[in-house]
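**Student:** After the sequence you'll find the predicted model.
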Amino acid sequence: MYVFVLDKNKQPLDPCHPARARELLKQGRAAVYKHYPFTIVIKDRELEYSVTHPHRVKIDPGSRTTGMTIVQDNTARCLFAAEISHRGFQIREALLSRRQLRRSRRYRVKQDTARHVFSIESVKVAGYHHRYSLGLRIS
């Protein structure tokens, strides 16, 4: 990975090696412009007096992630590479877990007993009817 370089007017120059960027920062000839991707600004350089080369951005779209790289045209050297993860699968997984939680709640068996079956009145009435059907006297 290389370090991106800007001139003092914030125009892009050719990227440099990280060791070269460290030297420029130690000497005070450059300042940090951005941390990701790491970019420096050279204080004493302008675009008109510099040699630049053409670069190309290549994109590889995938189903879960998209790959992106910056390549120098004449040498085919990779200067920067990144992967962009899509949110589609994260959303799908969140919906799936929510659906599973709902189903587990819906099909969970409740342990409540039917209280009207065991009430005292229903037991007495059932007992009286049983005695009448046997022909017994109620005393």
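**Tutor:** Done, it's in.

**Student:** going forward, measure contacts between C-alpha atoms and count neighbours the same way
**Tutor:** Will do.

**Student:** so what secondary structure elements neighbour the lengthiest helix in the chain?
**Tutor:** Secondary structure of the chain per DSSP state H: the longest helix is helix 88-106. Using 3 or more C-alpha pairs under 8 Å, 6 or more residues apart in numbering; DSSP states H and E as the contact criterion, helix 88-106 has no neighbours among helices and strands.

**Student:** Check which element follows it along the chain.
**Tutor:** helix 120-134 (DSSP states H and E).

**Student:** ok, Val57 - how many residues close by?
**Tutor:** 13 (other C-alpha atoms under 10 Å).

**Student:** Based on its surroundings, how many neighbours for the residue nearest to it when sequence neighbours are not counted?
**Tutor:** Among residues not flanking Val57 along the chain, Ile70 sits closest, at 4.6 Å (C-alpha to C-alpha, 6 or more residues apart in numbering). By other C-alpha under 10 Å, 17 other residues sit near Ile70.

**Student:** Next, the angle from the helix or strand where Ile70 lies to helix 88-106.
**Tutor:** Assigned by DSSP H and E, Ile70 belongs to strand 65-72. Orientation check (axes from the mean of the first three to the mean of the last three C-alpha atoms, to 10 degrees): strand 65-72 against helix 88-106 gives 170 degrees.

**Student:** Which parts of the next helix-or-strand element following strand 65-72 count as buried, going by neighbours?
**Tutor:** On the C-terminal side of strand 65-72, the nearest following helix or strand under DSSP H and E is strand 78-85. Residues of strand 78-85 classed as buried by neighbour count (16 or more other C-alpha atoms under 10 Å): Cys78, Leu79, Phe80.

**Student:** another structure for you, compare them:
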Amino acid sequence: MAMRLEGDVSEVQRARRDVSRVLAAWRIPRAIDDALLVANELVANALVHTGGDGIELVATYGDGLLLVEVRDASDEPPSPVADAGLDVCGRGLAMVHALSSDWGWTRRAEGGKSTWALLAVRRAESPKRRVEPREGCS
């Protein structure tokens, strides 16, 4: 899944909605809450700290791992707040760290950066079909 985002905070809601749909289609509903929070924080950080130009949200799934990646035009690394105390702001990357197996950022060859989080997830099992015994069988 890949989507371009405009430089507006309303895009956070659209990103959440689209990620939720994709995770449901990929049959990994147990990961939806954590993945939505991670995507929300990464998108919001990109919008707030980079001016919102050229933001792209990418999600990929394979081998039990969900990668949530936000690409933006800024070369500045994300800067987690060491201790946000009672502040309302500044907790986003700490939440990403707490909810993901790993997270980080890389500079992109074409400029800008990619901030990513990796979540260990499992697909929902297919519902088991109940087999009724045939008449006369015990």
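**Tutor:** Looks like it arrived, so ask away. As the structure is a prediction and not an experimental result, all values here were calculated from the model.

**Student:** So after superposing, what's the score?
**Tutor:** TM-score of the superposed chains, computed with TM-score structural alignment, normalised by the length of the second structure, equals 0.28; 64 aligned residues with a C-alpha RMSD of 4.6 Å.

**Student:** what angle sits between the strand holding Ile70 of the first structure and strand 78-85?
**Tutor:** Calculated by the same axes, to 10 degrees, strand 65-72 of the first structure forms an angle of 170 degrees with strand 78-85.

**Student:** list the helices and strands the top helix by length along the second structure packs on?
**Tutor:** Longest helix in the second structure by number of residues (criterion: DSSP H): helix 32-50. Applying 3+ C-alpha pairs under 8 Å, 6+ apart, we find helix 32-50 of the second structure packed against helix 10-25, strand 55-62, strand 65-72, helix 92-99, strand 113-120.

**Student:** one more time with 7 Å, if that's ok
**Tutor:** helix 10-25, strand 65-72, helix 92-99 (3 or more C-alpha pairs under 7 Å, 6 or more residues apart in numbering; DSSP states H and E).

**Student:** If you count neighbours, what's buried in the helix or strand that the last one is followed by?
**Tutor:** Downstream of helix 92-99 of the second structure, the next assigned helix or strand under DSSP H and E is strand 102-107. By 16+ other C-alpha under 10 Å, the buried positions in strand 102-107 of the second structure come out as Trp103, Arg107.

**Student:** Give me the helices and strands touching strand 102-107 of the second structure, please.
**Tutor:** Under the contact rule (3+ C-alpha pairs under 7 Å, 6+ apart), strand 102-107 of the second structure is packed against strand 113-120.

**Student:** Could I get the contacting residues of the closest residue to Ala82 of the first structure other than its chain neighbours?
**Tutor:** Excluding the flanking residues, the one nearest Ala82 of the first structure by C-alpha to C-alpha, 6+ apart is Met68, at 5.3 Å. For Met68 of the first structure, the contacting residues are Lys58, Ile59, Asp60, Ala81, Ala82, Glu83, by C-alpha atoms under 7 Å, 6 or more residues apart in numbering.

**Student:** Tell me the buried residues in the longest helix of the second structure?
**Tutor:** Buried-residue list, helix 32-50 of the second structure, by 16+ other C-alpha under 10 Å: 32, 34-47, 50.

**Student:** sorry, back to before: now render the buried residues of strand 78-85 of the first structure as TSV, adding distance to Arg98 of the first structure.
**Tutor:** Output for these, formatted as TSV (distance: C-alpha to C-alpha, whole Å):
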residue	distance to Arg98 of the first structure
Cys78	42
Leu79	42
Phe80	38
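
**Student:** Wait, Val70 of the second structure touches Lys113, no?
**Tutor:** No. Judged on C-alpha atoms under 7 Å, Val70 of the second structure makes no contact with Lys113 at a distance of 8.3 Å.

**Student:** And those two? Which one has more around it.
**Tutor:** Set Val70 of the second structure next to Lys113 and count neighbours by other C-alpha under 10 Å: Val70 wins out with 27 against 21.

**Student:** coming back round to it: closest one to Tyr33 of the first structure out of the buried residues of strand 78-85 of the first structure, please.
**Tutor:** Nearest to Tyr33 of the first structure among the buried residues of strand 78-85 of the first structure: Phe80, at 16.8 Å, using C-alpha to C-alpha.
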